[in-house]
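Enquirer: dropping the sequence and predicted coords here.
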Amino acid sequence: MSSSERVTVQVTRLPHGEGLELPRYATDGAAGMDVLSAEDFTLAPGARHAVATGLAVAIPPGYEIQVRPRSGLALKHGISVPNTPGTIDSDYRGELKVILINHGSEPFAIHRGDRVAQLILAPVTLAKWSEVAELDETVRGAGGFGSTGGHRAL
């Protein structure tokens, strides 16, 4: 994708974000931008923390930023984003924070400048409800969790 095809997102660096890189794509094929911690802390097993990034953004109308875990942190240390994907709405102007949870068995130290999550700019399609007396029939019907098969234990 050329830079002329990219959507501009305004960003303000807050005082505690000075000196940190802005979120960026690690490779040409990356979908998510790595975002950095603007603080030092240790996340105890089972604990959650809203990690400061030192950034505030103005997302264009019609878009959201999704916050997703970094796969390496999740696999190696059990560090994840509990509300995956988290959503930052286009009308939010406060500090961008990343909620992390430690699913691991050991405390995990985060240092200022560490990559803590991925940000993905995504278009938003707004729904318009149409209330009807009955829904159309499908093969699945009202079959819920596990109704289409899959794992033997379901």
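Expert: Now that the structure is in, tell me what you want to look at.

Enquirer: from here on, contacts and neighbour counts on C-alpha atoms
Expert: Will do.

Enquirer: counting contacts, what elements does the helix or strand hosting V67 pack onto?
Expert: Applying DSSP states H and E as the criterion places V67 in strand 63-68. If you count contacts as 3 or more CA pairs under 8 Å, 6 or more residues apart in numbering; DSSP states H and E, strand 63-68 packs onto strand 86-88, strand 115-123.

Enquirer: most packed of those?
Expert: Mean neighbour count (mean count of other CA atoms under 10 Å) peaks for strand 115-123 among those, with a mean of 20.

Enquirer: gap between it and the chain center?
Expert: Taking CA atoms, centre = their mean, to the nearest Å, one finds the center of strand 115-123 at 5 Å from the center of the full chain.

Enquirer: ok, back up a step: taking strand 115-123 as reference, get the angle to the strand holding V67.
Expert: Per axes from the mean of the first three to the mean of the last three CA atoms, to 10 degrees, the angle that strand 63-68 makes with strand 115-123 is 150 degrees.

Enquirer: put this next to the first one:
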Amino acid sequence: MEKITIKLKWFLPPDERDIHLPSYETFGSAGMDVEAAVRKPLPVSPGEIVLVPTGFGVALPPGFELQVRPRSGLAVKHGITLINSPGTIDSDYRGEIKIALVNHSRADFMVRRGDRIAQLVVAPVTRADFEIVVELDVTERGAGGFGHTGL
């Protein structure tokens, strides 16, 4: 299993660094849980979108991104997920990482300091160039779009 080092900078003052660093909960975990660095409980009403601070920023090595993904337990039990999933933290972004949560349930939800609100997955990035052509290769599917194969 390949391992890289990611530089992390706190945006929190020293007396507010009770938030844990992103971490893998088990040996086989693909994502690192990330905690909410809210100063006071943050209510999220049904249908509402909130931006939750994490209190840190990162410097990823070139050629990598951090994918921000929902936590399945929050989604299934509370209807809390990410509005843009997966979100991407680019290797040249140096600001505080914030998590865009949305409440898809019918009940209010409270985000509290230290709650594990998302997962961060380190992923390699492949860059591409486009080549303009007159025709695309023929495939069995062709131009069949959404739902063309049935339910």
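Expert: Yep, that arrived. Keep in mind it's a predicted model, so treat the numbers as computed, not measured.

Enquirer: please convert the helices and strands packed on strand 63-68 of the first structure to JSON lines, extending it with distance to A133 of the first structure.
Expert: JSON lines is the format used below for those (distance: least, CA to CA, whole Å):
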{"stretch": "strand 86-88", "distance to A133 of the first structure": "33"}
{"stretch": "strand 115-123", "distance to A133 of the first structure": "31"}
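
Enquirer: what's the closest of those strands to H151 of the first structure?
Expert: Nearest to H151 of the first structure among these is strand 86-88 (27.7 Å), distances taken as CA to CA.

Enquirer: which helices and strands does the helix or strand following the closest one pack with?
Expert: Going down the chain from strand 86-88 of the first structure, the next helix or strand is strand 95-102, by DSSP H and E. Here strand 95-102 of the first structure touches strand 48-58, strand 79-80, going by 3+ CA pairs under 8 Å, 6+ apart.

Enquirer: what residues sit buried inside strand 95-102 of the first structure?
Expert: Buried residues in strand 95-102 of the first structure, counted by 16 or more other CA atoms under 10 Å: 96-102.

Enquirer: looking at those, which is nearest T8 of the first structure?
Expert: For these, the minimum distance to T8 of the first structure (CA to CA) is 16.7 Å, reached by L96.

Enquirer: can I assume that closest one is in contact with A56?
Expert: Yes: if you go by CA atoms under 8 Å, L96 of the first structure and A56 touch, sitting 5.5 Å apart.

Enquirer: for Y25 of the first structure, which residues are in contact?
Expert: Y25 of the first structure makes contacts with 31-34, as judged by CA atoms under 8 Å, 6 or more residues apart in numbering.

Enquirer: which of those residues are conserved in the second structure?
Expert: Of the contacts of Y25 of the first structure, the ones still in contact in the second structure (both residues aligned by TM-score structural alignment, their matches' CA atoms under 8 Å) are 31-34.

Enquirer: pick out the most distant pair among the residues you listed.
Expert: Using CA to CA, the two most remote members of these are A31 and D34, lying 9.9 Å apart.

Enquirer: tell me the contacts of the residue most central in space within the first structure?
Expert: In the first structure, the C-alpha nearest the mean C-alpha coordinate belongs to V67, at 1.0 Å (CA atoms, centre = their mean). Contacts here follow CA under 8 Å, 6+ apart; on that basis V67 of the first structure touches 81, 84-88, 98, 117-120.

Enquirer: export these to a markdown table and tack on distance to G146 of the first structure?
Expert: Shown next, in a markdown table, are these (distance: CA to CA, whole Å):
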| residue | distance to G146 of the first structure |
| --- | --- |
| V81 | 25 |
| T84 | 21 |
| P85 | 23 |
| G86 | 25 |
| T87 | 27 |
| I88 | 31 |
| V98 | 32 |
| A117 | 31 |
| Q118 | 30 |
| L119 | 31 |
| I120 | 30 |
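
Enquirer: what's the local residue count around S71 of the first structure?
Expert: Number of residues near S71 of the first structure (other CA atoms under 10 Å) recorded here: 14.

Enquirer: what's the answer for V58 of the second structure, then?
Expert: Neighbours of V58 of the second structure under the rule other CA under 10 Å: 20.

Enquirer: these two touch, right, it and R94?
Expert: Yes: counting by CA under 8 Å, R94 is a contact partner of V58 of the second structure at 6.2 Å.

Enquirer: shouldn't L75 of the first structure be within a helix?
Expert: Yes: the assignment for L75 of the first structure is a helix, going by DSSP: H, G, I helix; E, B strand; the rest coil.
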